[in-house]
Every structure is written in structure tokens, then in C-alpha cells.
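K.L.:
what would the 3D arrangement of this be:
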Amino acid sequence: MSESVRFLTITPDEMGQRLDNYLSRILKGAPKSLIYRIIRKGEVRVNKGRAKPERKLQAGDIVRVPPVRLNEQTPSPRPGDQLKALLQSSILFENSGLLIVNKPSGLAVHGGSGINLGLVEALRQIRDDDYLELVHRLDRDTSGCIILAKKRSMLRQLHSRLREQGGIEKNYLALVQGHWSKRKSTIDVPLKKNELKSGERIVRVDMEGKPSKTVFDVVSYYQDCTLVKAKPITGRTHQIRVHAQYAKHPLVGDEKYGTDEFNKLMKSCGFRRLFLHASSLQFSLENGESIDVSAPLPEELEKALRALPKR
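P.N.:
The predicted structure follows:
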């Protein structure tokens, strides 16, 4: 139990972290559920105001940390041997400052909201490294390339790259419903996050939303669907999924933005998950090093695709 409220000033070395990740380090042993609860109730403040868990902290920010009771007898969840082996074999690239992993579908990038253990928490334990931070995110059901920073300086550098248009080029493979026209190459419509009464987060095309742009290229046509390469120019939540839905070509296996009837049909053809895979990343570092990393399509998607008749 910490005895009193603390007011902590974010140093230049700490800037760029998400608020929830910062609190996880400050409140050693605190479960994610507790951290999310004290943020939600407004007990945690940033510069005297409420803040969301995903808020990126800046140098000079003052974080109010309330006294909390920690149960010393509740150990942090640990990755099992199977997950350890999977993640260790999924490392695509590593240097002194960053790590790129081929994230498996079904694994959240971080814990919270009922998820005890995510990719970043598991990797911290496997590698015995407290400092590993997500540079960007992937949806839980999306597989493929994701970057983690091993140093705060690298986190700041890559966040700066992300803010530049084309600073980090991301390419995805997606299987979409119907025949995507080769003339329909760019979807450029704003997106806005909404929260339903149930608490579910959903994104919609909304003229009052944030500018959002995705470039789509047809890879090949199949019976009733099209394999496309999607390149997000901006980085909004669920961007590829919502832009594909807006184009009337929702992703195969998308339970939030797709159609139940079509998803049921495709499940019978062997597609048992969202068909969205972060296939490659390209960017350059400040020292001139060029990074070009690819992740192969997961076997369960590749196998189902091979069995699908081409057009």
C-alpha cells in the first residue's frame, strides 16, 4: 500500500510512453484491472486533468498517482511454455534499439480490459526486460509485423517516424468480400471512434472524424472474394477494416464490420479468423540503417486460400 498521493514529473527519458504502461512500472505488481480502474475513476490525473490509458506522456507532464493497495500474494500471469516458444520463434528482426515480431492472431498486444497477459507483457517476462514498449498496435485478431522499442530514445524516434506521412510504410494482406475493382485504389474518408452503450468500441465513417486514407491494390481474385494489399497512409483504429466496409467489401472473418452470412460461408471454407495480416514494414533510422521486414502469411490462412477457387 503506497501511503500517500504522489505527483511525478515525466522526464525526457520517460516521454512517449502510454499512461497505462507508465503506471504498470510505477506500481510494481499492480494488475492491469486496477490500473484501468483508477484511471477510469479519475484518481490518476495528468496535469490536473483526467486522461485515457492510451495517452502519450510528454516531458514535463505531472502525473498524480493515488495510494493503492497491492495484493502481494497475487502473482503476475506468466506465459506458458507453448507461448514462450511461439514468441521466441516469431522474432523477425532485432538490433540494439528495437524488436520486430510476427504477432500471432488471437494475442492482444497488451493486457487490460479482461486480458491478463498480452504480447508486450509476455515478451518482457521471456526476455527479462522491463523496458519493452509497443511502437504501434495491431488488433487482437490481426497477425503480422509489430515493432517494439528496447530504448526510450528509439521509442521517441519511431513515434516521430509514425507522425511523418510515409515515415514507416506498413503493408497488409486482406481477403475481402466480393470483386474489388482495380479502379477503386484509394479510400480517403474521415473516421471517428464511437462507444456503444455496451461499452464496445466501434469506428464509423464520419465527416467530423479524423482524416484517414488507405491505398488498396488487387493481388488476385477468388470465388466470391478478392485478396488485396492494403497500405494505410494514416494510422487510425480499425482503419483498413472500416475503409473496406465503406467500399462495400468487408474483410473475411470480420465479426464487427463484416456480414454474418458471408462470414459463416467463409468459415465453412476454412477461414476461421479475421483475414488481416501485417505482411511487411519498411523504414529508415536516424543512423541511416534501412529496415525492411516481411512476415509470411500464417499457415491457416495460406491453406484455406489455396483451397479457394481462383477466378
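K.L.:
when you work out contacts or count neighbours from here on, use the C-alpha atoms and nothing else.
P.N.:
Fine.
K.L.:
buried set for stretch 269-289?
P.N.:
Neighbour-count burial for stretch 269-289 flags 271-281, 283 (criterion: 16 or more other CA atoms under 10 Å).
K.L.:
quick one: end-to-end distance for it.
P.N.:
End-to-end distance for stretch 269-289: 43 Å, by CA to CA, to the nearest Å.
K.L.:
likewise stretch 269-279?
P.N.:
Stretch 269-279 has an end-to-end distance of 23 Å (criterion: CA to CA).
K.L.:
still on that earlier bit, nearest to T74, out of the buried residues of stretch 269-289: which one, please.
P.N.:
Using CA to CA, R273 is the member of the buried residues of stretch 269-289 that lies nearest T74, at 33.2 Å.
K.L.:
contacting residues around the closest one?
P.N.:
Going by CA atoms under 8 Å, 6 or more residues apart in numbering, R273 touches 141, 252-254.
K.L.:
run this one through as well so I can compare:
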Amino acid sequence: MAEGRGVQWLDVDEQHDGQRLDNFLLAHLKGAPRTLIYRIIRRGEVRVNGGRVRAHRRLEKGDRLRVPPLRLPEKMAQEVSDNLRAVLADSLLVERPQWLLFNKPSGLAVHGGSGVTIGLIEALRQVRDDPFLELVHRIDRDTSGCLLVARSREALNTLSDELRRHGMQKRYLALVEGYWPAQLVCVETPLERFELASGERRVRVSAAGKPAETRFAVVERFDGATLVEAEPITGRTHQIRVHAADAGHAVLGDSKYGSSAGQRPAQRGGLERLFLHARALSFTDPASGERVEMQAPLAPSLTAVLARLRSTN
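P.N.:
Down below sits the predicted model:
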């Protein structure tokens, strides 16, 4: 069964001033799949003040949106399982009045869509009483580590602005194949998103792509692999993974951009997932104005991989 809706007119109030169009619609059109939201925006069926807009358009107080007739499922969202509730509780590292910091586990998507019925943010909105919860940034489903969630519109705007100005610092640990050269400290190749015939989204190095910069530093060496710290200066999709692969040292466990050369050290270490972990996040607390340095510990499965590789060095 489905619920039909005629044309809707939505007015942007002060609370939603500065919010992205896609996030605004996801919050207001309960039960609408993310893919549907992006499709109606892309086709120009959503209008802001009478004009076509893109999904990342930031709304302003007083804007008026036209939303086309939609057929939405009766069931608004998948129920949060007891297991997922436990994962969310165990993953919460820090809770502050304006934000939450999670050590997101590998395999949990940050939001629903593209075959994922429910992600971390949708589950959080079901299990917590917060009136406002929004992702400040995103990390890949298979990547673990620091994930910041805003608890107010003001906090989201402040943190998002800091992110756009590159004031928020992110540092990742990645186990890559081969011997990473100590002198290779920066990769600055442009990245372009594209789709395979199957519809799967990928990223490649291309002169037609957007500028991207990742800084690398060697942390530890193993037989056939290197543990590196990666700092993405820009925030492109799959940036660290594609830059590492382009440098000839793909991240171990990467089913999209890895190579057969990385299978031997991955098997020797017993690696069963992507070895990419957002271990540190630095930002300005929107309430106090103080600089905050947060860290997320490696999952036991990844520390075990490193221990096995050390024992065979």
C-alpha cells in the first residue's frame, strides 16, 4: 500500500535557514527514499522560489518550495533492531550539548539509500529524543572511525562552515599494499565521479575531475604492506582510497580499487574488511569556541591484523 500526495508547498523558516535542500526534503517527506528525493530534484520537479535548483543548494529563510505529487510507502522507516541499538550505544564516544561523536563501525552506512534501508542517522532519530540530529560529514560504509553528528541547526551551520573552509582536520589510518616511499607525502590528482553500467558509483583520476589533495605519512612498515596516516585536505568521495591506488599502493581490503598484489599481506594478517579508519578529528566546539581533538580507537579486528603482521615481519 502507498500514500498519495498532491503538490506540496513548503516554506523555509528560521530553524531551517542554511540547510541543504536534499536534507530538508528528507526530513519533511517522511518515508521518501533518498533515491526518489534526488530524482525529483534532478528532473526539476522540485522548485525553489519558482526555479530549478541542485540538491546541495542551501535554503534561506522565506524560500518557498514546490514539491511534486508523490507516492510514499505507508511504513515510514525500518524499525531499529536490538542489535543496531546496541551498536549505536557502544559506538558513542562523546556526547556534548551541541554534538555527538561516534566511532562508526565498518559495514554500517551513515544514511539509508542505494540499497541500504536504514543508516546510522535514521536509526539515531528513532532511538534518541533529540529534536534535531544531522550528519556534519560522511564516511564510507566500509570505513570505520570518527563521525560527527550535530544536535542543533546552529551547530550544524557552524561546523559545516568550518568543514567547507578546511578548518576541520581529519586523520585516517590506512594499511596499504607494498612499500610506501617516505618521500611521497602528498598526492594531488583531480578526481571524477562516474557510474558503471550497473549503476554503481566509482571515482577515478581524471583531468576533468575536481581538485583533490591528500597528505600521507608512514607510520609503520611490514612485509608487503605499509601503515600510513592519511589527511584529506579536500573531501572528495573515496579520495584516500583512489589516491592511494593511483600511487600504486591501494588500501588493503578495498574491493573497488584494490589489486591482487594486496591479497597476500591481507591474508597473512587475517584482514576481512577495508583497512581504513578515521582515527582523529579536530574541530572548534560551536558552543565554547575551544578547539576539540577527538580520537577513535581501532577495532580489535584491525589491531589483531597489525599484531599478526608484526609477528611475521
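K.L.:
TM-score for the pair, please.
P.N.:
Overlay of the two chains. TM-score (TM-score structural alignment, normalised by the length of structure 1): 0.90; 307 aligned residues with a CA RMSD of 2.2 Å.
K.L.:
hmm, back to that, pick the one among the contacts of R273 of structure 1 closest to S198 of structure 1.
P.N.:
Distance ranking of the contacts of R273 of structure 1 against S198 of structure 1, using CA to CA, places D254 first at 19.0 Å.
K.L.:
distance of the closest one relative to L57 of structure 1?
P.N.:
For D254 of structure 1, the distance to L57 of structure 1 (CA to CA) stands at 33 Å.
K.L.:
next one: L196 of structure 1
P.N.:
Taking CA to CA, one finds L196 of structure 1 at 27 Å from L57 of structure 1.
K.L.:
of these two, who's got more company?
P.N.:
For L196 of structure 1 versus L57, neighbours defined as other CA atoms under 10 Å are more numerous around L57 (20 against 8).
K.L.:
please name the residues that touch that one.
P.N.:
Shown in contact with L57 of structure 1 (CA under 8 Å, 6+ apart): 10, 14-19.
K.L.:
repeat that with 10 Å
P.N.:
10-12, 14-19, 22, 46, 63 (CA atoms under 10 Å, 6 or more residues apart in numbering).
K.L.:
that one -> structure 2?
P.N.:
Under the alignment (TM-score structural alignment), L57 of structure 1 maps onto R58 of structure 2.
K.L.:
returning to what we had before: identify the farthest-apart pair in the contacts of L57 of structure 1.
P.N.:
The largest separation in the contacts of L57 of structure 1, counting by CA to CA, is between P12 and V46 at 15.8 Å.
K.L.:
neighbour count winner among the two?
P.N.:
Per other CA under 10 Å, whichever of P12 of structure 1 and V46 has more neighbours is V46, with 20 against 14.
K.L.:
contacting residues for the spatially closest residue to that one that is not a sequence neighbour?
P.N.:
Nearest in space to V46 of structure 1, with sequence neighbours left out and distances taken as CA to CA, 6 or more residues apart in numbering, is V63 at 4.6 Å. Shown in contact with V63 of structure 1 (CA under 10 Å, 6+ apart): 6-10, 19, 22-23, 44-49, 51, 57.
K.L.:
who are the contact partners of the residue positioned nearest the centre of structure 2?
P.N.:
Nearest to the mean C-alpha position of structure 2, by CA atoms, centre = their mean, lies R138 at 1.9 Å. By CA under 10 Å, 6+ apart, R138 of structure 2 lies in contact with 109-111, 146-149, 235, 237.
K.L.:
buried subset of those, written for ChimeraX?
P.N.:
Filtering those down to the buried ones (16+ other CA under 10 Å) takes a single ChimeraX command:
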select :109,110,111,146,147,148,149,235,237
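K.L.:
quick one: which of the contacts of R138 of structure 2 sit in helices?
P.N.:
Within the contacts of R138 of structure 2, no residue falls in helices by DSSP state H.
K.L.:
from the contacts of R138 of structure 2, which two are the most distant?
P.N.:
By the measure CA to CA, V149 and T237 form the most distant pair in the contacts of R138 of structure 2, at 18.9 Å.
K.L.:
in what helix or strand does D292 of structure 1 lie?
P.N.:
strand 290-294 (DSSP states H and E).
K.L.:
and for L306 of structure 2?
P.N.:
Here L306 of structure 2, judged by DSSP H and E, is contained in helix 300-312.
K.L.:
which elements pack onto that helix?
P.N.:
Contacts defined by 3 or more CA pairs under 10 Å, 6 or more residues apart in numbering; DSSP states H and E place helix 300-312 of structure 2 against strand 169-177, strand 214-222, helix 263-269.
K.L.:
could I get the ones you listed as JSON lines with distance to E188 of structure 2?
P.N.:
Below are those laid out as JSON lines (distance: least, CA to CA, whole Å):
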{"stretch": "strand 169-177", "distance to E188 of structure 2": "17"}
{"stretch": "strand 214-222", "distance to E188 of structure 2": "7"}
{"stretch": "helix 263-269", "distance to E188 of structure 2": "27"}
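K.L.:
tell me the most buried of the ones you listed?
P.N.:
Mean neighbours per residue, mean count of other CA atoms under 10 Å, is largest over these for strand 169-177, with a mean of 24.
K.L.:
with structure 1 superposed, average distance for it?
P.N.:
Overlaying structure 1 shows strand 169-177 of structure 2 at a mean distance of 0.4 Å from the equivalent residues (mean CA distance after the TM-score superposition for structure 1).
K.L.:
after that strand comes which helix or strand?
P.N.:
strand 186-187.
K.L.:
which part of structure 1 lines up with that following strand?
P.N.:
Mapped onto structure 1 using TM-score structural alignment, strand 186-187 of structure 2 spans residues 186-187.
K.L.:
mind checking the end-to-end distance for stretch 8-21 of structure 1?
P.N.:
End-to-end distance for stretch 8-21 of structure 1, by CA to CA: 15 Å.
K.L.:
repeat for stretch 144-159 of structure 2
P.N.:
21 Å.
K.L.:
where does it end up in structure 1?
P.N.:
The counterpart of stretch 144-159 of structure 2 in structure 1, using TM-score structural alignment, spans residues 143-158.
K.L.:
any idea which helix or strand carries the residue nearest to V46 of structure 1?
P.N.:
Here V63 of structure 1 sits within strand 62-65, counting by DSSP H and E.
K.L.:
that strand vs structure 2, average distance?
P.N.:
Strand 62-65 of structure 1 sits 2.5 Å off on average (mean CA distance after the TM-score superposition for structure 1).
K.L.:
now what about whichever helix or strand comes after that strand, what contacts it?
P.N.:
Under the assignment DSSP H and E, the closest C-terminal helix or strand after strand 62-65 of structure 1 is helix 81-88. Helix 81-88 of structure 1 has contacts (CA under 10 Å, 6+ apart) with 78-79, 89-90, 101-104, 107, 119, 122-123, 125-127.
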